[in-house]
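Colleague: The amino acid sequence is not available; the structure is as follows:
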């Protein structure tokens, strides 16, 4: 498999640190607010990576953290007059609910920043010991990373130190580019948002949180560090710096997913054009949203407008329509069972191995639908059965197989199937009795309801028109 490594700025052959295993750390949400479309897309990207690695026999350990203590969380809590921990927990539950709706599987571990303060303080202590960090010069109790102590600083985003955007001047810094590892407690912040340390009460900086959690769960070196493109700087640049300075190999590959545009404009708080998950789910079923979110290559910009969900719905209905038709027409034949050991199409495997090219893999899926329908039209049942089995296997890998979704929808289909089959039986009886007016009336009523009948030599099938 090939991955685009952001640090190397090119496609690279993926070679895991440990043969047969894949270790992934993904920056999860900062839970100061409810989830939006960008959060869902990012989580889905790494769910798809995990599924594909597992389909290739790899044992995957996926860590997706929750940043539950941060400047943004405290600011939002103050603004809403809500305890910060309550705000964080409430939003964390919303994220978890949305992940489940989209069939995004749970990570191996989902650590909260607040549960790993000792690991962060240990890493800070090591950086001071190695000469890469220092206590604030103003005696405030903060601790900063000395960017000039690390010659490779800026290597992720290819920026010279003097041209780097300053994170905040700060009176206790040696130079403006230095960033906080530990933030001294402020009188304006609640006592519950501070922890004791050798430097005085305070809380961790954002960047040290992920470095500490990643190495705690995955070790000093692991395979992939992922996250949104907006995290490359300063967050990931600073993670890489402090982990390298600690002597850790850290991430072998850096992978970043693209951002979301709303009707051609970048989604941002300043433009007030954010699309939140509750709006997405009010416009379309979760499996349609999942299809839409994977419809652009993960490194590309994903554009949103309400009509794209209609397009995704139509595409998904075309896929499911073939599967339903194949199930009906292969019933009571020697091809009615799925071939569980069937090989994936070579084109699908090739596209998935080319930096997880899901849009191209979806094109392979739609070609399978087209050719499968042709095989059914021409009564080539063996070939139609093979296409159906391959299609199911491809859909299972990307999390869109019908049997992976909620039971409720399949129960609705079963009920509809029973009703329509009863009408078909009544129509067949009318035809045998030469009551053609009744038979035609049943057929016409089904057509008006959007049900199309197809008379084969030995049975009648139905489909949504």
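Modeller: Arrived safely. Every value quoted in this text rests on a predicted model; they were computed, and no experiment measured them.
Colleague: okay, CA-based contacts and neighbour counts for the rest of this
Modeller: Will do.
Colleague: Assign a three-state SS to residue 352, would you?
Modeller: With DSSP: H, G, I helix; E, B strand; the rest coil as the basis, residue 352 sits in helix.
Colleague: Then residue 223?
Modeller: Applying three-state DSSP: residue 223 is strand.
Colleague: and it, how many neighbours?
Modeller: By other CA atoms under 10 Å, the residues close to residue 223 number 22.
Colleague: again, but for residue 23
Modeller: Residue 23: 25 neighbours (other CA under 10 Å).
Colleague: same check, this time on the one 10 residues further on
Modeller: Applying the criterion other CA under 10 Å, we find 19 residues in the vicinity of residue 33.
Colleague: Touching, it and residue 91? I think so.
Modeller: Yes: look at residue 33 against residue 91 with CA atoms under 8 Å: they come within range, at 6.0 Å.
Colleague: Next one: residue 269 from residue 54, what distance?
Modeller: 37 Å (CA to CA, to the nearest Å).
Colleague: Of the two, which one has the most company?
Modeller: Using other CA under 10 Å, the more surrounded residue of residue 269 and residue 54 is residue 54, with 16 against 8.
Colleague: let's bring in a second model and compare:
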């Protein structure tokens, strides 16, 4: 029975979808004004894992992840570059998809763009004004009146007096209260024509928060199962989503009997660098495409999932090298068996039961990966048919996390961080020289070749029949 930690209740809860067997899930996606960094990779990998496990568990999942393609940062970057908004955003959407594909991630079922949902956003803003929860200020902006919603703060767990305006909620002279947030931004004379839309409140563009409410409600309904995103979105973004979505639906007088906007809120932890939160503002971020130049995509996924999705993780090359070493252990176990395949697993298999229990405990991937390591140890100890059977189980369980699906030699011989390492052709040349030395009974030379290769990170394994296989350490 799957349990999910719900940020809203601050507890693990048994997962009960609104419609039995079906899951509707929305995840906050990227603001496309630059290349994606490794923090974005964590969000994408975490919820890719969640969707895969839900589907492996028999659920039919509708996975929506939005694209923010209108935003102050986008506008500023387009003006700096002297290019249209649409050209800038399309370039970085294409780059995001390329990064995602290289990481081996599934695409969301739906990937709505904010600029395609202006009408829906205006409709929701109109309802909030009608429900007396929003007002147009003297500066032309339409703002949400936070203090008129008594239960604002449920997600962050703070009272109105404890909360502040938040990172992306600017306090302007037009607001009645510093906590109020913008729903519709009035256009400024100097802003380009492609950054404004006509509305009942004058030309302008949507605020950041209203985008996700309008898109999720339009695509998934006013009440759906799971909403996900990074921990930094909990407040103010997700708090504001709840306020405006439920405010539009119920007005000021929502009762305990009214269905919530979302049943389960999930937030993945930050990535830290030298124990500081990674962010563009601090300049300590790493682009996905740059990290992929040095590390295999499966290593990056393994690094992300060997920590629990809610925990912060510290990023470094050393941590990625450690993740690669872990995958080497698992692939080395698979390499010892005859060809392992993915099979339908017996739910009563003790390995399957342990793995399933871990994943059903709020997607506990560290414990699930520990099961894979224990199973790999058993593969190493087993003989013949038993070795193959266990290897099949290892590969099949790995498939649930999207690991261990390549031929072992393909991974074990894949490159590492060092750009000046030996090429496969150079390694094979040294192996051939070692074979010749052994045939000439020059065992000192053969041993020297093995030692030299090991110093360069290449491990040789002699197999029956005079075959020598190699892998990178």
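Modeller: That came through, no problem. Note that the structure is predicted; figures quoted are calculated from it, not measured.
Colleague: Quick one: the residues in the second structure that stretch 228-239 of the first structure pairs up with.
Modeller: Stretch 228-239 of the first structure lines up with residues 230-241 of the second structure when matched by TM-score structural alignment.
Colleague: Trace stretch 116-134 of the first structure over to the second structure and give me the residue numbers.
Modeller: Residue span in the second structure matched to stretch 116-134 of the first structure, by TM-score structural alignment: 117-135.
Colleague: Please identify the buried residues of that stretch?
Modeller: Across stretch 117-135 of the second structure, burial judged by 16 or more other CA atoms under 10 Å covers 117-118, 120-122, 124-129, 131-135.
Colleague: if I've got this straight, residue 247 of the first structure is in a helix?
Modeller: No: judged by three-state DSSP, residue 247 of the first structure forms no part of a helix; its state is coil.
Colleague: Around residue 465 of the first structure, how many other residues sit close by?
Modeller: Residue 465 of the first structure - counted by other CA under 10 Å - has 11 other residues nearby.
Colleague: residue contacts, it?
Modeller: Contact analysis of residue 465 of the first structure by CA atoms under 8 Å, 6 or more residues apart in numbering lists 447, 450-452.
Colleague: Distance check, it against residue 453 of the first structure.
Modeller: Distance from residue 465 of the first structure to residue 453 of the first structure, by CA to CA: 9 Å.
Colleague: Now for these two: what residues contact both?
Modeller: residue 447.
Colleague: Pick out the most distant pair among the contacts of residue 465 of the first structure.
Modeller: Across the contacts of residue 465 of the first structure, the longest distance by CA to CA is 6.5 Å; it joins 450 and 452.
Colleague: Report the set of residues contacting both of those two.
Modeller: 464-465.
Colleague: So those two - more neighbours on which side?
Modeller: Neighbours were counted for residue 450 of the first structure and for residue 452 using other CA under 10 Å; residue 452 has more, 15 against 11.
Colleague: so what's the more buried one up against?
Modeller: By CA under 8 Å, 6+ apart, the neighbours of residue 452 of the first structure are 446, 462-465.
Colleague: re the thing from before, save the contacts of residue 465 of the first structure as TSV, and put in distance to residue 281 of the first structure too.
Modeller: Supplementary listing: the contacts of residue 465 of the first structure in TSV, determined by distance: CA to CA, whole Å:
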residue	distance to residue 281 of the first structure
447	30
450	25
451	27
452	29
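Colleague: For the stretch 301-450 of the second structure, which segments are assigned as strands?
Modeller: 313-314 (DSSP state E, counting those that start in this stretch).
Colleague: can you pull out the strands in the stretch 51-200 of the second structure?
Modeller: With DSSP E, counting those that start in this stretch as the criterion, the stretch 51-200 of the second structure has strands spanning 60-65, 134-136, 142-144, 181-186.
Colleague: returning to that earlier point: in helices, which of the contacts of residue 465 of the first structure fall?
Modeller: residue 447 (DSSP state H).
Colleague: which one of the contacts of residue 465 of the first structure sits closest to residue 166 of the first structure?
Modeller: Closest to residue 166 of the first structure, out of all of the contacts of residue 465 of the first structure and judged by CA to CA, is residue 450, at 60.8 Å.
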